[in-house]
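[1] Provided below are the primary sequence and the corresponding predicted coordinates.
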Amino acid sequence: MRLAGNLLLAVLVLAALAIAATYWRAGQREAAARAAYPPLGQILDVGGVQVHAHVTGAGPDIVLIHGAGGSLRDFTFDLAARLSDRYRVIAFDRPGHGHTDAADTAGRRFDAPRQQAALLQAAARQLDIARPLVVGHSFGGSVALAWALEQPGDTAGVVLLAGATMPWPGTLNASYRINSSLLGGALVVPAITAWVPLPYARQVLAGIFAPQPMPESYPAEFGLPMALRRGLLRANARQVNGLRPHVVEMSGDYPGLEIPVELLHGDADEIVPLHVHSGPLSALLPDAVLTVLPGVGHMPHHAMPDHVTAAVDRVAERAGLR
């Protein structure tokens, strides 16, 4: 009995040391990531919530909302510069991503699309953004539609890039459920932050671009280490894992959204499939145009940026902004 007790004690001590080492290393990697990738734009105080916004260009306002696990750097990599010669382009970090807080000072989280839209709209008011055209990619597509649903009279139009906007069949990858759980958030997420090699994370990121190749400089400019932080991993898992009920609820309001909408979606997108999302959505929206991009995966703004800027210009013209 004494031997068994000693063995159990030794196992517990080793486990505690392993957890302590994991948390220490995770903290070190996060500190290095934050030092290497400071905010590109300005930090707005929205009722005690920090919101990161990057503003460039001049002209009618365009708001860019990134997808799951990303940041506004996904847009500053290329798309923002393609638009800033004729628009004022405002890219936000969504809650829990980049340099935007996941919750307010009372601990209330901004996980749902409508909650995120309301927070970003409050930030937009500080920037004197008026009647913007809102562009959303992937998860950001649901936030872009929530933005329009919350303020239909003050939204010029919407452009959705592989938008996750409709209810889907089946279940998500188990990692979302694990990382959003209490135990997974305490043990699995810190292990990812601490020990996942950057070359492996780069391979995962490249898979999001498939079947197109990922631009060679994208991981460095995107800030891949920032995407491995514990807070972001937990927030992203919660948001994605909880998204479906919100798009179920929102989809009932889509037919009343009478503003111009452009949908761009690759038919090779296996992450947010065309036939589940943009296809059915285009039939619900009164003033929607669907452009199917043959052979394009989940990153149309990188694979076919000219098609994206043309869609933005079309919506701007239809909305009377140009």
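    All right, it came through fine.

[2] Only C-alpha atoms from now on, for both contacts and neighbour counts.
    OK.

[3] If we ignore the residues flanking it in sequence, what's nearest residue 92?
    Setting aside the residues directly before and after it, residue 92 is nearest to residue 53 in space (CA to CA, 6 or more residues apart in numbering), at 4.6 Å.

[4] and what of residue 69?
    residue 236 is the one closest to residue 69 (CA to CA, 6+ apart), at 5.8 Å.

[5] same question, residue 172
    residue 241 (7.2 Å).

[6] From residue 94, how far off is residue 22?
    To residue 94, residue 22 is 27 Å away according to CA to CA, to the nearest Å.

[7] Looking at these two, which is more packed in?
    residue 94 (33 against 19; other CA atoms under 10 Å).

[8] hang on, the earlier thing: run through the neighbouring helices and strands of the helix or strand where the residue nearest to residue 69 lies.
    Assigned by DSSP states H and E, residue 236 belongs to helix 230-241. For helix 230-241, the elements it packs on are helix 174-180, helix 189-195, judged by 3 or more CA pairs under 8 Å, 6 or more residues apart in numbering; DSSP states H and E.

[9] Tell me which helix or strand comes right after the host helix or strand of residue 125.
    Assessed by DSSP H and E, residue 125 sits inside helix 113-126. Note on helix 113-126: by DSSP H and E, the next helix or strand toward the C-terminus is strand 133-137.

[10] which outside residues touch that next one?
    61-67, 141-144, 147, 155-164, 315-316 (CA atoms under 8 Å, 6 or more residues apart in numbering).

[11] Just the ones in strands from those residues, please.
    61-65, 157-161 (DSSP state E).

[12] ok, second structure coming up, stack it against the first:
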Amino acid sequence: MLVLPTIGIGMALVAAISAATLWRAARAEARAEASHPPHGRMIAVDGTRIHAEVMGSGPDVVLIHGSSGNTRDMSFALAPLLADRYRVILFDRPGLGYSDPLPKGHEGISEQADLLVGAAQRLGADRPIVVGQSYGGAVALAWAVHHPEALSALVPVSAASHPWEVPLDLFYRITSSRLGARLAVPLLTAWVPQSKIETTLREVFAPQPVPKGYGDHFGPRLTLRRSSLRANARQRANLLAEIEALAPLYDQIAVPTEIIHGTADITVDPGLHSRALADRIKTAEITWLDGIGHMPQHVAAPEVAAAIDRAAARAGLRKPL
């Protein structure tokens, strides 16, 4: 006799939690966009809008952010160091920040590189120096392999470049699945506390501390929007297979290449990735940052800027220091 009322109460409770979650998620997204609006312009490439920021003047440098990022990651420390002598172009990768996502199944590092090459060309940057950090480094490598005529030099920073054996993190296994994208992602957008965001930032920057003001500048809750979480999860879930396909082609890269990596990086293994990459690219020089973790574009920004200067000099875009 009590079964039907109990079921009804349970269904009503589930419906109430679902409605509250969707309401909180929408409110969180609106607040994130209001507090951290786009600072650049939208560029249409084959029907996909790419958000780009441009600062400074001089030879063109494109900065490509990593997983869960946006242009604000590169504009916090590195871009201001470069803008006095370069025209710095910062892109939101497809699906992140304020750039449109690419269609499912067509959003890998090569497709992203194709799109960013087109966006750079629309800004008049036909042969920029291409700098990519972490996942963005993989996109930069795809740019160099598939569009060798569309860059002057390459600077991979803490770049993922070679196949690895560690299984995909549980977080990405859940959020990249159809059920997880539908159920778990809205819960994350709606309910992730600020303390968890701060813990995650500390883990990403370790062993260095998170730079003062970074969280406020970057706006982590932009990445926690549902569309960005889903796009980022799919990209991470597919990255290994894409790297396996790209890695055999690195010996085709002929532009000046300056690899830079921290020796204390526990996110992207320096030996597995950057040391192996330097062995494959004949034009590569490598700079090790002793004791530096995964985020040298912030905690060692002058050293990264110096690597870009060396790449520019080798490409004939500026005088050697």
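    Looks like it arrived, so ask away. Model, not experiment: these values are computed from the prediction.

[13] ranges for the strands of structure 1?
    Using DSSP E, strands in structure 1 cover 42-46, 49-57, 61-65, 88-92, 133-137, 157-161, 261-266, 288-293.

[14] quick one: the longest one to structure 2 mean distance?
    Superposing on structure 2 and averaging over aligned pairs (mean CA distance after the TM-score superposition for structure 1), strand 49-57 of structure 1 comes out at 0.7 Å.

[15] try the first one
    Its match in structure 2 and strand 42-46 of structure 1 itself, once the structures are fitted together, sit a mean 1.4 Å apart by mean CA distance after the TM-score superposition for structure 1.

[16] same for that strand, what does it pack against?
    Strand 42-46 of structure 1 is packed against strand 49-57, helix 113-126, with contacts defined by 3+ CA pairs under 8 Å, 6+ apart.

[17] so which of the ones you listed comes closest to residue 200 of structure 1?
    strand 49-57 (28.0 Å; CA to CA).

[18] Could you check how far the closest one is from the centre of its chain?
    Distance of strand 49-57 of structure 1 from the chain centroid (CA atoms, centre = their mean, to the nearest Å) equals 15 Å.

[19] Then stretch 38-46 of structure 1?
    17 Å.

[20] residues of that stretch that come out buried?
    Neighbour-count burial for stretch 38-46 of structure 1, counted by 16 or more other CA atoms under 10 Å, picks out 39, 41, 43-44, 46.

[21] Between its first and last residues, how far does it reach?
    End-to-end distance (CA to CA), stretch 38-46 of structure 1: 19 Å.

[22] Stretch 284-301 of structure 1 now?
    Stretch 284-301 of structure 1 has an end-to-end distance of 24 Å (criterion: CA to CA).

[23] so where in structure 2 does it end up aligned?
    Matched against structure 2 by TM-score structural alignment, stretch 284-301 of structure 1 falls on residues 280-297.

[24] can you check stretch 137-155 of structure 1 too?
    So stretch 137-155 of structure 1 is aligned with residues 133-151, judged by TM-score structural alignment.

[25] show me what contacts residue 65 of structure 1?
    Listed by CA under 8 Å, 6+ apart, the contact set of residue 65 of structure 1 reads 72, 91-94, 134-137, 140-141, 143-144.

[26] coming back round to it: with structure 2 overlaid, how far apart is the helix holding residue 236 of structure 1 on average?
    Aligned to structure 2 and superposed, helix 230-241 of structure 1 gives a mean residue distance of 0.7 Å (mean CA distance after the TM-score superposition for structure 1).

[27] so where in structure 2 does that helix end up aligned?
    Helix 230-241 of structure 1 maps onto residues 226-237 of structure 2, going by TM-score structural alignment.

[28] Pull the distance from the matching stretch to the chain's centre.
    In terms of CA atoms, centre = their mean, the centre of stretch 226-237 of structure 2 is set 11 Å apart from its chain centre.

[29] swap in stretch 93-101 of structure 1?
    On CA atoms, centre = their mean, the centre of stretch 93-101 of structure 1 falls 9 Å from the chain's centre.

[30] One more: stretch 258-275 of structure 1?
    Taking CA atoms, centre = their mean, the mean C-alpha location of stretch 258-275 of structure 1 is offset from the chain mean by 16 Å.

[31] Pull out the buried positions in that stretch.
    Here stretch 258-275 of structure 1 shows 258-269, 272-274 as buried, counting by 16+ other CA under 10 Å.

[32] first to last residue in that stretch, what's the distance?
    End-to-end distance (CA to CA), stretch 258-275 of structure 1: 23 Å.
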